[in-house]
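Visitor: sequence and predicted structure are below.
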Amino acid sequence: MFASFPRRAAVLVSSCAVILVAASLATASPELLVERITSHLSTTGPELAHGHARLPPASDSTPAPIPRPGQVAVCEEPGRDEVVTLADPGAPEGGRPLWIRRPPGLDSADLPVLYLLHGSASTHRTLMDTDLGSRLDRQMCRSGVEFVIAAPYGQESGGTNTEWGDAHDGRFALESFVTGPVVAAVEGEHPRPDSLRAIGGFSMGGYGAAALALRNPDLYSQVVSWAGYFRVDDPHGTFGEDTDPHSPDLLLDREEVRDLRFMLVEGRRDHTPLQRGSIHGEAERFAGLLGERGMTVTTLHPRGGHDLGTWKRTFPEAVDFLVAGWSATP
C-alpha cells in the first residue's frame, strides 16, 4: 500500500504554533538559551531484551529543541546518509538494511528522531531515491528544528506483505525489529526520551506507524500516517486468527496511549482498495475515534490520490505538527 505503488498506502494543531514558539525565542535571554542548549545529556546506551530496546529512564534534564528558523546547520549543509545492515533471520540474505539520515554535527539525546515505515510494494531505498531526505532537510531549515530520519527495510524473504508486524508463525518479526534493534542502532549512546521520538509511514507503513505506536506507547509520542488504514488488512495472514491486538481502532482505550499525538493524511482521491472497503474515509473514521477519547489529532486531505507526490505536499504541515510536539517537551 504505497503511492505510485499499488495498494498499501477533533483537535487541530495549527502550524502557527511553531511560528509562535520561534517568535518567543527572539525575546529569550542569552542565559536561558545557553541553559537549554547545554543541559546535561545521558550517555547510557539502550539494552536489548527479547528483541526490544530497554531504554534507561529519560532524564528530566533532556531539553526540548528550540526552534531557530533559517538558523540551523542543515540550512547550509545537507544531512548525511548512511545505510547499515542489521542481522535479522527473517530478512532476505539474513540482513535487514536501515537508512539513517542525520543532520550535520554531533548526535545528542536532545535531537529528535522520526522513524519512517515504507509501503508494501517499496523499500527504504524507494524513500531515499525519491528525494525524501533533502525535502525534509528543507523543512528542518524552515522550521528551525533538526531531526534524524530512520527508515528500515520492511520486506521478508517470502515476498508477502508484512504489515510491519511479528508473524504469528515466527517467519519474521518486524515489530520487534523496529522497536528494538532499529532504535538501538539509530540512538546508540544517546537514547531519546519518548517525547522526542516520532513514527510515521506511508500506506502499509501508515498502518504500521499507528499500530506500533499504540502497542508501544512508551517508545513514541507522535504519529504521522500518510494514507494509512486503522483496522487490520492482512491479505497474507501475518497475524493469523488473532488480529484484534493489531487493530489500531481497537487499541485506544488504554490510559497509556492517551498522550499520543496523531496526524492523519489522506488524499482526496485515494480509493485504494482494502480487503474490506478502501482507504477512502479511514482518516476521518479514525480521527473521530481519537477525538471521542480527547486525544490530539490533525487531519489533512491534500489534492491527489495514493502516491508520494500527494504526500510530499504535506511535509510542511507534518513537520510543523512534529515540531509543535517536540517543542512542548517539558
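Guide: Nice, thanks for sending it over.

Visitor: going forward, measure contacts between C-alpha atoms and count neighbours the same way
Guide: OK.

Visitor: would you point out which residue is most central in this structure?
Guide: Compute the mean C-alpha point of the chain, and by Cα atoms, centre = their mean the closest residue is residue 199, 1.7 Å away.

Visitor: put this next to the previous one:
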Amino acid sequence: MTVRPHPFFSGALYARKLCFVYLPDGYEREERDYPVIYLLHGMFGSEAHWLLKGNAEQTLDRMMAAGSLRRCIVVMPSDGGYGTGTFYMNWYDGSGRFEDYFIYDLVEDIDKQFRTRKEPGGRAVCGLSMGGFGAFSLALRHPQLFGAAASLSGALTSTAAIAARYARSDISRMIGPLHGPYAGEYDLQALASRRLKEEGRPALYFNCGTGDELHGMNAAYREHLESIGYSHKYEEYSGEHTWDYWSEHLPDALGFLESYFASCD
C-alpha cells in the first residue's frame, strides 16, 4: 500500500493545496476503478493528522488485508487551512469558499488524476469532530456525489444547538444570522429532513464516546433521525474526545462504509 502527497490548485481559494492519497495494493498493476473515501480532520488539524495521530494507514492496511474493507482509494485533505477550522463550508462573510474548494477543486482533481468510481455508490466521506460535521454536511448537501457519510464524535449541529452553545463571532462569520436562511442551509437536522423523501439520500453512520463533550449533540441528532424516520446507524462506546477513541473506532465507521459499498455492487 502507498500513501503519497498530492498537490493541486484550488480555484475557489486561489491557493496551492495538498492532500494525502492512500492507494491500495494492486492499484499500479490493475486497470480498474476504485471506490473513494474522503477522510476529514477536525479543528486545529491538518491533512496529515489522520496519518500522524490516527493510525489511518495501519488501519486501512489491516482491514484490506483481512477483507473487512475492500481495496479503495482514501483521500485525506485539508479543510482549506483557514483559522482554527473551516467546517468545510462556504463562509457567510466571504472569508473563503471552503465547500466549493472541496467539491469543485479537490473531488474533481482526484477523479481526474486517479482511477476512481465517480457515482455516489462508489464515493463516501468520513470525519471526526468538525470533520464529522463536514462529512454529513457535504453528503446531505451533495447526494449526487456522496452516497454515504460517517462521523466519529461529530459536531452534528443544528441551528438551535449553535444558538444555545456557540453563538460567538466566528460562528456568525460562518453562517450569518443564526435564524437566517443561510444558517438553515447548513443545519444538519433540516438537511436530513429535506433529504428524507429522496430515494438517493445518503446512508448515515455515526458514533460517539459517552464521556465526549459532544455526546449530547450526537444523541440529539439520533433522536431527530428517529423522529423523522431517516434510516441510520448510531453507536455509543466508552471514551472521550481523543485520538485514542478515534483510532480505536475508525474501523467501525469504515466497516459501515464497506457495507454501503457492498449494497451498491
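Guide: Thanks, I have the structure now. Everything numeric in this text was worked out from a predicted model, so none of it was measured.

Visitor: rewinding a little: is it true that the residue nearest to the centre of the first structure lies in a strand?
Guide: Yes. Per DSSP: H, G, I helix; E, B strand; the rest coil, residue 199 of the first structure lies within a strand segment.

Visitor: quick one: it from residue 186 of the first structure, how far?
Guide: Distance of residue 199 of the first structure to residue 186 of the first structure, computed by Cα to Cα, to the nearest Å: 13 Å.

Visitor: now residue 156 of the first structure
Guide: As for residue 156 of the first structure, its distance to residue 186 of the first structure is 21 Å (criterion: Cα to Cα).

Visitor: so what corresponds to the residue nearest to the centre of the first structure in the second structure?
Guide: Under the alignment by TM-score structural alignment, residue 199 of the first structure pairs with residue 125 in the second structure.

Visitor: how about residue 103 of the first structure?
Guide: Match for residue 103 of the first structure (TM-score structural alignment): residue 24.

Visitor: could you do residue 240 of the first structure as well?
Guide: Aligned partner of residue 240 of the first structure by TM-score structural alignment: residue 176.

Visitor: need the contact list for its match.
Guide: Residues near residue 176 of the second structure by Cα atoms under 8 Å, 6 or more residues apart in numbering: 92, 93, 182, 183.

Visitor: 7 Å instead?
Guide: 92, 182, 183 (Cα atoms under 7 Å, 6 or more residues apart in numbering).

Visitor: how about the contacts made by the residue nearest to the centre of the first structure?
Guide: By Cα under 7 Å, 6+ apart, the contact list for residue 199 of the first structure reads 114, 115, 116, 209, 220, 222, 223, 224.

Visitor: mind running it again at 8 Å?
Guide: Listed by Cα under 8 Å, 6+ apart, the contact partners of residue 199 of the first structure are 114, 115, 116, 117, 209, 213, 220, 222, 223, 224.

Visitor: residue 156 and residue 186 of the first structure: who's more crowded?
Guide: Each of residue 156 of the first structure and residue 186 has its neighbours counted (other Cα atoms under 10 Å); residue 186 has more, 23 against 20.

Visitor: what residue in the second structure is paired with that one?
Guide: In the second structure, residue 186 of the first structure lands on residue 110 (TM-score structural alignment).

Visitor: excluding its backbone neighbours, what's nearest its match?
Guide: In this structure, residue 110 of the second structure finds its nearest non-sequential neighbour in residue 116, 7.7 Å apart by Cα to Cα, 6 or more residues apart in numbering.

Visitor: need the helices for the stretch 151-300 of the first structure, in chain order.
Guide: Applying DSSP state H, counting those that start in this stretch to the stretch 151-300 of the first structure gives helices spanning 174-177, 183-187, 204-215, 282-292.

Visitor: any buried residues in the second one, and which?
Guide: Spelled out, it's helix 183-187 of the first structure. For helix 183-187 of the first structure, burial by neighbour count (16 or more other Cα atoms under 10 Å) applies to 183, 184, 185, 186, 187.

Visitor: now do the same end-to-end measure for stretch 35-53 of the second structure.
Guide: For stretch 35-53 of the second structure, the first-to-last residue distance is 24 Å (Cα to Cα).

Visitor: ok, stretch 35-54 of the first structure next?
Guide: End residues of stretch 35-54 of the first structure are separated by 29 Å (Cα to Cα).

Visitor: where in the second structure does it fall?
Guide: By TM-score structural alignment, stretch 35-54 of the first structure lines up with nothing in the second structure.

Visitor: before we move on, what about stretch 209-229 of the first structure?
Guide: By TM-score structural alignment, stretch 209-229 of the first structure lines up with residues 135-155 in the second structure.

Visitor: do stretch 289-304 of the first structure as well
Guide: With TM-score structural alignment as the criterion, stretch 289-304 of the first structure aligns to 224-239.

Visitor: distance from the chain centre to that stretch, please.
Guide: The gap between where stretch 224-239 of the second structure is centred and where its chain is centred comes out at 17 Å by Cα atoms, centre = their mean, to the nearest Å.

Visitor: wait, isn't residue 61 of the second structure in contact with residue 1?
Guide: Yes. Contact between residue 61 of the second structure and residue 1 holds when scored by Cα atoms under 8 Å: they sit 7.0 Å apart.

Visitor: ok, these two, which is more surrounded?
Guide: Neighbour tally, residue 61 of the second structure and residue 1, criterion other Cα under 10 Å: the higher count belongs to residue 61, 17 against 14.

Visitor: quick one: what's aligned to the more buried one in the first structure?
Guide: In the first structure, residue 61 of the second structure lines up with residue 137, judged by TM-score structural alignment.
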